[in-house]
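Engineer: Fold the following for me, if possible:
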Amino acid sequence: MTGAGSGIGRSAAAALASVGFAVALIGRRAEPLLETQEAIATGGGKAHVVQADVADAASVEHAFSQIAKTFGRLDVLFNNAGRNAGAVPLEDYEVNFWNDVVATNLTGVYLCAQAAYRLMKAQSPQGGRIINNGSISAHSPRPHTVAYSATKHAVTGITKSIALDGRAFNIACSQIDIGNAATSLTERMNSGVMQANGSMAPEARMDVTHVANAVVHMACLPLDVNILNMTIMATTMPFVGRG
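Structural biologist: Predicted coordinates:
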């Protein structure tokens, strides 16, 4: 579980632990991961903190070697780590800003998926499931979000490629596209965010628990069944028909 220190990651980690998964909590900062671990332990679950930067290849390799050593195998990866990029007009984008977004939202997803794929291919019994956190921006962008939207569209390509290549090794790959989960990152939506026509308007949000439950459902499927893509969203948010 990457990005396990807060928000969707913390909620999904707790939900997976509650149904019996032993969860590896991956993230850059130890303190929030330890808070997630404590919350899981309080509920009777098992979790292990693995500090890592998903955008750094050596850090990811080390993290997944720790996972193999600690747990013996890897059955599910929720490839959740990502960063928001804010609204920046295309003409004002700086290349360093672009590279930072790509490093976390795309390269990080690739590196973790690759490391998980290698473990799942080598272990016995062979196989496992990779669940990539996409976004509804993988289908329809918000205004002034070229880097974020580009990376989320690219995650869909990663998901489909792994779903194809993993068939021979009993590795399933899924994507969950999440719209307006109620976390600290989306609090600004209560007061208003930019719409496709340039206006500002508040948007509906959903309890993050529903997202966590959806991840558990995907994770618990037998490997001969796959939800290739799931969209879960606040019913009245402006996604269908956006623009």
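Engineer: C-alpha from now on. contacts and neighbour counts both.
Structural biologist: Will do.
Engineer: For stretch 227-241, measure first residue to last.
Structural biologist: 24 Å (CA to CA, to the nearest Å).
Engineer: What lies in contact with it?
Structural biologist: If you take CA atoms under 8 Å, 6 or more residues apart in numbering as the criterion, stretch 227-241 is touched by 136, 140, 160, 163, 173-181, 203-206, 211, 218.
Engineer: Show me those residues that map onto helices.
Structural biologist: When those are checked against helices (DSSP state H), the matches are 160, 163, 211, 218.
Engineer: top of those residues by neighbour count?
Structural biologist: residue 211 (25 neighbours; other CA atoms under 10 Å).
Engineer: can you tell me which residues contact that residue?
Structural biologist: By CA under 8 Å, 6+ apart, the contact set of residue 211 is 8, 12, 178, 181, 232.
Engineer: out of those, who's nearest residue 53?
Structural biologist: Nearest to residue 53 among those: residue 8, at 17.8 Å, using CA to CA.
Engineer: Could you find the closest non-adjacent residue to that closest one?
Structural biologist: Spatial nearest neighbour of residue 8, chain neighbours left out: residue 208 (6.3 Å); criterion: CA to CA, 6 or more residues apart in numbering.
Engineer: here's the other one to compare against:
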Amino acid sequence: MSDKIAVVTGGGTGVGKAITAALVADGHQVVITGRREAVLKDAAAAIDANAVHPFAADVADRAAVARLFAHVEQRFGRLDLLVNNAGVFSPSVPLEELPAEEWNKAVGANLSGSFFCIQEAFRIMKAQTPRGGRIINNGSISATTPRPNSAPYTATKHAITGLTKSASLDGRRFDIAVGQIDIGNAASEMTSKMSGGVMQADGTMRPEPTIDAAHIARAVAYMASLPLDANVLTMTVMANQMPFVGRG
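Structural biologist: Model prediction:
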């Protein structure tokens, strides 16, 4: 795995930070990106300042994404792995009450940002020698099953599944492998409220178990370790006791 070059979006906190640490342990040089430069620098210092390289960018901004990947190409000369992890939740309100700006924010961060990053990764991976690379998208279990009052997040994560499949198909002839990891209740800043109660399908509020983000990180590291003639198209890693499988 030595000298592999990776980009992890949303890499400064939570699941993204755990993924970054796992990739560094496997020998990657990792460029982490997010909107808050100070958070990225803190993450790099905490993991390995020689192997983690912060670059502040908002993935919903097409020009910022172009600058990010131009930086990666200029500094390292290639790209072996992209982990599209950045994303945001929307307010838990009835869908008819959701402001348009919240919808647009979710689409920008969760869907458009992943698409923009895939575009730039494809451009580099198709042209480099050796050719090809791997892309792993964070789908979330919301890519298949919604929670109440989660239309923007659920819609964008369902769309990620279609984007993963389309990119996987389009990447085949260029030795680009594209897969998706669907995460259920990984402990992070985004899921910190789950212990206090989460609305269920029947309208009740119940606390839900979470799992250490390190479990997700190991799964991503496994996907990344495969040769490019093998691919995990979809993988679900979830808290075993969470109310996902079955009714209720």
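Engineer: And the contacts of residue 211 of structure 1, which two are furthest apart?
Structural biologist: Spanning the widest gap among those are 12 and 232, at 14.0 Å by CA to CA.
Engineer: Compare the two (neighbour count), which wins?
Structural biologist: Shown here are residue 12 of structure 1 and residue 232; by other CA under 10 Å, residue 12 has more neighbours (25 against 17).
Engineer: Map the more buried one across to structure 2 for me.
Structural biologist: For residue 12 of structure 1, the aligned position in structure 2 is residue 19, judged by TM-score structural alignment.
Engineer: Would you confirm that that match contacts residue 220?
Structural biologist: Yes - counting by CA atoms under 8 Å, residue 19 of structure 2 touches residue 220, with 6.9 Å between them.
Engineer: Please enumerate the helices of structure 1.
Structural biologist: Applying DSSP H to structure 1 gives helices spanning 7-18, 30-42, 57-71, 95-102, 108-122, 146-165, 208-219.
Engineer: Structure 1: matching residues for stretch 205-213 of structure 2?
Structural biologist: So stretch 205-213 of structure 2 sits over residues 200-208 in structure 1, by TM-score structural alignment.
Engineer: again with stretch 173-189 of structure 2
Structural biologist: By TM-score structural alignment, stretch 173-189 of structure 2 lines up with residues 168-184 in structure 1.
Engineer: Any idea how many residues pack against residue 148 of structure 2?
Structural biologist: Residues near residue 148 of structure 2, counting by other CA under 10 Å: 16.
Engineer: In space, what's closest to it - neighbours in sequence excluded?
Structural biologist: residue 201 (6.1 Å).
Engineer: now residue 229 of structure 1
Structural biologist: Setting aside the residues directly before and after it, residue 229 of structure 1 is nearest to residue 175 in space (CA to CA, 6+ apart), at 4.8 Å.
Engineer: Would you agree the one you found is in contact with residue 129?
Structural biologist: No - using CA under 8 Å, residue 175 of structure 1 makes no contact with residue 129, being 10.7 Å away.
Engineer: Pull up the overlap in contacts between these two.
Structural biologist: Residues touching both residue 175 of structure 1 and residue 129 by CA under 8 Å, 6+ apart: none at all.
Engineer: Can you name the residues that contact the most centrally placed residue in structure 2?
Structural biologist: The residue lying closest to the centre of structure 2 (CA atoms, centre = their mean) is residue 85, at 1.5 Å. By CA under 8 Å, 6+ apart, the contact set of residue 85 of structure 2 is 8, 9, 10, 11, 15, 16, 137, 138.
Engineer: how about those residues in CSV, adding distance to residue 241 of structure 2?
Structural biologist: Listed next are these as CSV, based on distance: CA to CA, whole Å:
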residue, distance to residue 241 of structure 2
8, 29
9, 28
10, 27
11, 27
15, 19
16, 23
137, 24
138, 21
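Engineer: Longest strand of structure 1, counting residues only.
Structural biologist: Ranked by number of residues, the top strand in structure 1 under DSSP state E is strand 171-179.
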